[in-house]
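Asks: Show me the folded form of this:
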Amino acid sequence: MNEKVAIQTLPQEIQNINQGEVQLHEYLISKSVTKNKVQLNKNVFSFLLDGTKELITHNKTTLIESDKFLLIKSGNCLMSENISLSNNYRSMLLFFPDQAIENFLTKYKFDKKSNANDAPFLIFKYDTITTNIVENLVHLKNHPKAFLDTILPLKLEEILMHLVQKNGVDFLYNFLHQTNDSNKSFIETIQKNALINLSIQELSFLCNMSVSTFKRKFEKEFQTSPKKWFQEKRLEHSDYLLKTKKMRPADIYEDVGFENFSSFVQAYKHKFGITPKQSQLNS
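Replies: The predicted structure is shown next:
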């Protein structure tokens, strides 16, 4: 099981950050962290400079390297940051509220009539312009807070305008709409993360629920307990890996959510009537 960790609320828990609408923070660590529970009260550009990041949201998971950067919608997510060969993970974080997008679209007279796709985050690849913008942010980080409160909204506009010119404006409408179908979002969270080795605590966090509420809702929707449902899905996936991908049983048990090899063999035999090895030999 994954250890229970505290929820980090950003940007409000960051000390000594400027207090304007748009906020800048340099994040630097020398030890990798895994599945940190993060509650974002603002949207954020996460500009990777060193290391890699894995991001898990209610319906999407990805791993990105330092040749890319993220635009993450406010909400709950799990973040893992892995240090590079230089033993560092470094990123510049630029936080901003939904209203900043509204203001941007109004100021530059973009049409606001569009359908949002409700993507929890977007990935962009660095180019010369974004690299220069981020380098400028690095130089700005130590300036007085009053100056940052004035300049950062302009830097945000610069980034947004470049991305709009390059990718079109539609991606911004994602930040003007929130899904109202909580039941659909709950089911999507379960289905999208069925094969990811997350604890019930982590899944309930992604659903913005207490563990007890999560379990009650799960049993109502799926007519079984979370433990049984996820084990069924992961055993079915393990059967696919054994028979189709020809992977060794000892190489997959952790990936399908089992703490040790013997418990995996026992569960597999209980479901399929034979051991993983026997199943592979018979296929």
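Asks: from here on, contacts and neighbour counts on C-alpha atoms
Replies: Will do.
Asks: Please name the residues that touch Cys29.
Replies: Quick fix: residue 29 reads Ile, not Cys. The contact partners of Ile29, by CA atoms under 8 Å, 6 or more residues apart in numbering, come to 83, 88-90.
Asks: residues in contact with Gln8?
Replies: Neighbouring residues of Gln8 by CA under 8 Å, 6+ apart: 36-39.
Asks: is it possible to export these to JSON lines including secondary structure and neighbour count?
Replies: Shown next, in JSON lines, are the contacts of Gln8 (DSSP: H, G, I helix; E, B strand; the rest coil; neighbours: other CA atoms under 10 Å):
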{"residue": "Asn36", "secondary structure": "strand", "neighbour count": "19"}
{"residue": "Lys37", "secondary structure": "strand", "neighbour count": "21"}
{"residue": "Val38", "secondary structure": "strand", "neighbour count": "20"}
{"residue": "Gln39", "secondary structure": "strand", "neighbour count": "19"}
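Asks: Please give the structure of this sequence too, so both can be compared:
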Amino acid sequence: MEFVTNYITPDIKLSCYEDKLFKTEVVFDQHMLVWFISGETKIIQADNEYIFRAGDIFLIPRNQLATVINYPKDGLPHKTVVMHLTTDRLRTFYAPIEVKPKAAISQKIRCFSDHPLLKSCFASVIPYFEVQEQFPENIASLKINEAISILRIIDSEIDGILANFEEPGKIDLVSFMEKNFMFNMPMEKFGYLTGRSLSTFNRDFRKHFNATPQKWLTQKRLELAYYQLTEKKKKPVEVYLEVGFEDLSHFSYAFKKQFGYTPTGLGSRAG
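Replies: Below you'll find the model as predicted:
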């Protein structure tokens, strides 16, 4: 089954998933504040890997590439409440606040465990999902502003993320792609994140790598998969999603085409 998502406002939702797993590769256009009710999520970024479980609360900053794999766990569905902290709302929130410039703040996921203030804020919206009645916009605004205010109390660096409204500028293409090739994103999104139009991205890519983006990406993903299988001793079913393939059969086909044998054939060759 697909995700069942219940929005009480466009910016507050409850997601529930009961199947084996759900995987997506995304760049969130807005900051996402998430409260985990049940299930488990693995989030893979270029430099970090996170596991979140029931009770965890975390913030995913906008414009960050991530592979998200969601699982039910212990007989319970994967269930979360999510607040979208939109740029428009944050501009309004910060308009009367003087934010002092700080050194560059890491855009990694920020974890808040089960902080009681954030947990209380999230728990207070649950009844609105249950009664299935119209959620007044003024109450929704109060709840989201409450969450932002709590974040500012418990995280001294959060203004450097939430009050930063800059869009991605033109950056070094080679270092970005070498760091983020495992994310199965549309080329338009890669272009946006490197500060380029699609046509400029494709032109610059061929200039630097002497190959088409898709051919180069497939090659890099297969090389990473080979490393994970041989050095990390992972199984093909553990690897294919993490290196940017959508299904196991396509991964096995591409792997055999590249290396001459299937991923499962590695064990017999090593022996």
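Asks: Can you give me the TM-score here?
Replies: Counting by TM-score structural alignment, normalised by the length of the second structure, the TM-score of this superposition works out to 0.67. Behind it: 253 aligned residues with a CA RMSD of 4.4 Å.
Asks: Relative to Phe69 of the first structure, which of the contacts of Ile29 of the first structure is nearest.
Replies: Arg90 (11.9 Å; CA to CA).
Asks: what about Pro153 of the first structure, neighbour count?
Replies: By other CA atoms under 10 Å, 17 other residues sit near Pro153 of the first structure.
Asks: Give me the distance between the equivalent of it over in the second structure and Val237 of the second structure.
Replies: Aligning on TM-score structural alignment places Pro153 of the first structure opposite Ser141 in the second structure. Distance from Ser141 of the second structure to Val237 of the second structure, counting by CA to CA, to the nearest Å: 43 Å.
Asks: The helix or strand containing the match of Pro153 of the first structure vs the first structure, mean deviation?
Replies: Using DSSP states H and E, Ser141 of the second structure maps to helix 137-154. Here the mean offset of helix 137-154 of the second structure against the first structure after fitting is 2.4 Å, by mean CA distance after the TM-score superposition for the first structure.
Asks: got the buried residues for that helix?
Replies: For helix 137-154 of the second structure, the neighbour count (16 or more other CA atoms under 10 Å) marks 140, 143-148, 151 as buried.
Asks: from the chain's centre, how far out does stretch 98-108 of the second structure sit?
Replies: Averaged C-alpha coordinates place stretch 98-108 of the second structure at 21 Å from its chain's average position (CA atoms, centre = their mean, to the nearest Å).
Asks: what do you get for stretch 238-247 of the first structure?
Replies: Using CA atoms, centre = their mean, the offset of stretch 238-247 of the first structure from its chain centre is 28 Å.
Asks: how far does that stretch stretch from start to finish?
Replies: One end of stretch 238-247 of the first structure to the other measures 9 Å (CA to CA).
Asks: can you pull the contacts of the residue nearest to Gln45 of the second structure when sequence neighbours are not counted?
Replies: The shortest distance from Gln45 of the second structure to any non-neighbouring residue, by CA to CA, 6 or more residues apart in numbering, is to Ala66 (4.9 Å). Each residue near Ala66 of the second structure by CA under 8 Å, 6+ apart is listed here: 25-27, 43-46, 183.
Asks: between the residues you listed, which is nearest Thr92 of the second structure?
Replies: For the contacts of Ala66 of the second structure, the nearest to Thr92 of the second structure is Val27 (23.3 Å; CA to CA).
Asks: Do I have it right that that closest one meets Pro61?
Replies: No: counting by CA atoms under 8 Å, Val27 of the second structure stays clear of Pro61, with 9.4 Å between them.
Asks: rewinding a little: can you spell out which helices and strands pack onto the helix holding Ser141 of the second structure?
Replies: Other helices and strands packing on helix 137-154 of the second structure, by 3 or more CA pairs under 8 Å, 6 or more residues apart in numbering; DSSP states H and E, are helix 116-123.
Asks: Where does the helix it packs on end up in the first structure?
Replies: Counting by TM-score structural alignment, helix 116-123 of the second structure sits on residues 128-135 of the first structure.
Asks: Next, count neighbours for the aligned residue in the second structure for Ser86 of the first structure.
Replies: By TM-score structural alignment, Ser86 of the first structure lines up with Gly75 in the second structure. Neighbour count for Gly75 of the second structure, taken as other CA under 10 Å: 9.
Asks: mind listing what Gly75 of the second structure touches?
Replies: Gly75 of the second structure touches nothing, counting by CA under 8 Å, 6+ apart.
Asks: all helices of the stretch 151-283 of the first structure, in order?
Replies: With helices called from DSSP state H, counting those that start in this stretch, the stretch 151-283 of the first structure shows them at 182-192, 200-206, 211-222, 226-243, 249-252, 261-272, 276-282.
Asks: Output those as TSV; include the columns distance to Glu26 of the first structure.
Replies: As requested, the helices of the stretch 151-283 of the first structure are exported to TSV (distance: least, CA to CA, whole Å):
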stretch	distance to Glu26 of the first structure
helix 182-192	30
helix 200-206	25
helix 211-222	33
helix 226-243	38
helix 249-252	37
helix 261-272	41
helix 276-282	48
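Asks: Can you tell me which of those is most buried?
Replies: With neighbours defined as mean count of other CA atoms under 10 Å, these peak in mean count at helix 200-206, which reaches a mean of 21.
Asks: ok, residues contacting that one?
Replies: By CA under 8 Å, 6+ apart, helix 200-206 of the first structure touches 4, 37, 57-58, 76-78, 189-190, 210-211, 214, 226.
Asks: Just give me how far it sits from the chain centre.
Replies: 13 Å.
Asks: Same question for stretch 115-133 of the second structure.
Replies: 23 Å.
Asks: Can you measure across that stretch, start residue to end residue?
Replies: End-to-end span of stretch 115-133 of the second structure (CA to CA): 28 Å.
Asks: Which positions within it qualify as buried?
Replies: Result for stretch 115-133 of the second structure [16+ other CA under 10 Å]: buried residues 118-119, 122, 125, 129.
Asks: now the helices for the stretch 1-150 of the second structure?
Replies: 87-94, 116-123, 126-131, 137-154.
Asks: orientation of the longest one relative to helix 87-94 in degrees?
Replies: For the pair helix 137-154 of the second structure and helix 87-94, the angle between their directions (axes from the mean of the first three to the mean of the last three CA atoms, to 10 degrees) equals 70 degrees.
Asks: Identify the residues contacting helix 137-154 of the second structure?
Replies: 9, 12, 83, 85, 93, 117-118, 121, 125, 158-159.
Asks: how close does the counterpart of Pro101 of the second structure in the first structure sit to His162 of the first structure?
Replies: Under the alignment by TM-score structural alignment, Pro101 of the second structure pairs with Lys113 in the first structure. Distance, Lys113 of the first structure to His162 of the first structure, using CA to CA: 21 Å.
Asks: Next: Phe96 of the first structure.
Replies: According to CA to CA, Phe96 of the first structure stands 17 Å off from His162 of the first structure.
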